[in-house]
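Asks: Sequence and predicted model, in that order:
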Amino acid sequence: MQERTLIIIKPDAVQRQIIGRVIDRLEMKGFRVTGAKMMHISLELAEKHYQEHKGQPYYDRLCRYISSSPSLVMVWQGENIIKLSRNLMGETLASQARPGTIRGDFSTAENYNIVHGSDSPESAESEISLFFNEDEIVDYELTIEPWLSGTYHEKIR
């Protein structure tokens, strides 16, 4: 099932200059970027983005972190992208993220976890609308799409 998700390459990854490595992992999985912008997320926008965590002891730190330096904010699309990209990212905490995942390979501190990805279709829709207008998202097909989805055989019957 084709889905969209919001992926944010967070300030620690931008500062460490590993944006390309994160994007490479997503592209190698067969996902396609349909919107992207480098931005310094304001504290106000960070508070809206993380509103579900308001009241948690880490909320203020989380908002300050994501607004501390530029991030690359993107919309990605693909088959089951929400579940698959979250598996690719790994566990939230660096100490729990397995090697081979983005966080497992690149996170160096518990509070800095490289990347954000939407956790459900509903949150993806809400998060995307916070950062993007619909005209900033480009919908297109990849010629390899049937190979990625396992439907190429239907075309050759």
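Replies: Here it is on my side, so go on. All values derive from a computational prediction rather than experimental measurement.
Asks: rest of the way, CA atoms for contacts and neighbours
Replies: Fine.
Asks: Look up how far His153 lies from Asn87.
Replies: Note on Asn87: its distance to His153, by C-alpha to C-alpha, to the nearest Å, is 27 Å.
Asks: Show me which of the two is the more surrounded one.
Replies: Using other C-alpha atoms under 10 Å as the criterion, Asn87 and His153 rank with Asn87 on top: 13 against 9.
Asks: The more buried one contacts Thr101, correct?
Replies: Yes. In terms of C-alpha atoms under 8 Å, Asn87 counts as a neighbour of Thr101; the distance is 7.5 Å.
Asks: what about versus this one:
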Amino acid sequence: MIKPDGVQRNLVREIIGRFEKKGFTLKGLKLITVDSAFAERHYADLSAKPFFNGLMEYIVSEPVVAMVWEGKNVVATGRKIIRATNPAESAPGTIREGIAEWKSSAHHWIYE
């Protein structure tokens, strides 16, 4: 999944290209808006973590790109391409490098 910051930063083509360069085949792609119920099921294993509520707010904030990839070791290789969840810990050249300061364009107009 390409999360809201990746979609907003126009990284979809770059991310797909990195997977294709590794020899993987894109079998399906869909731009979706994740609803709270789906997000809670998807991240259920993280529900006890202190960052869970922020994760839920983030993942439903804007559209994501859901993808299905085919190829040997695609999950393990994909994790190497993307790297650390915390952008501050990401290695140079990985997808999450340099996004620590990202702010959603939607936040200025969202009112609670």
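Replies: Nice, thanks for sending it over. Because the structure is a prediction, the values reported are computed rather than measured.
Asks: need the contact list for Met74 of the first structure.
Replies: Neighbouring residues of Met74 of the first structure by C-alpha atoms under 8 Å, 6 or more residues apart in numbering: Leu6, Ile7, Ile8, Val33, Thr34, Gly35, Ala36, Lys37.
Asks: In those, which residue is surrounded by the most others?
Replies: Leu6 (29 neighbours).
Asks: ok, and the closest non-adjacent residue to it?
Replies: Val75 (4.8 Å; C-alpha to C-alpha, 6 or more residues apart in numbering).
Asks: just Thr85 of the second structure next, same as before
Replies: The shortest distance from Thr85 of the second structure to any residue other than its chain neighbours is 7.5 Å, reached at Arg96 (C-alpha to C-alpha, 6+ apart).
Asks: and that neighbour, how many neighbours does it have?
Replies: Count around Arg96 of the second structure with other C-alpha under 10 Å applied: 21.
Asks: Tell me the counterpart of it in the first structure.
Replies: By TM-score structural alignment, Arg96 of the second structure lines up with Arg103 in the first structure.
Asks: in the one helix or strand its match maps to, what's buried?
Replies: In the assignment (DSSP states H and E), Arg103 of the first structure maps to helix 102-106. Neighbour counts over helix 102-106 of the first structure (16 or more other C-alpha atoms under 10 Å) mark Ile102, Arg103, Gly104, Phe106 as buried.
Asks: now swap in stretch 40-60 of the first structure and tell me
Replies: For stretch 40-60 of the first structure, the neighbour count (16+ other C-alpha under 10 Å) marks His40, Ile41, Ser42, Leu43, Leu45, Ala46, Glu47, His49, Tyr59, Asp60 as buried.
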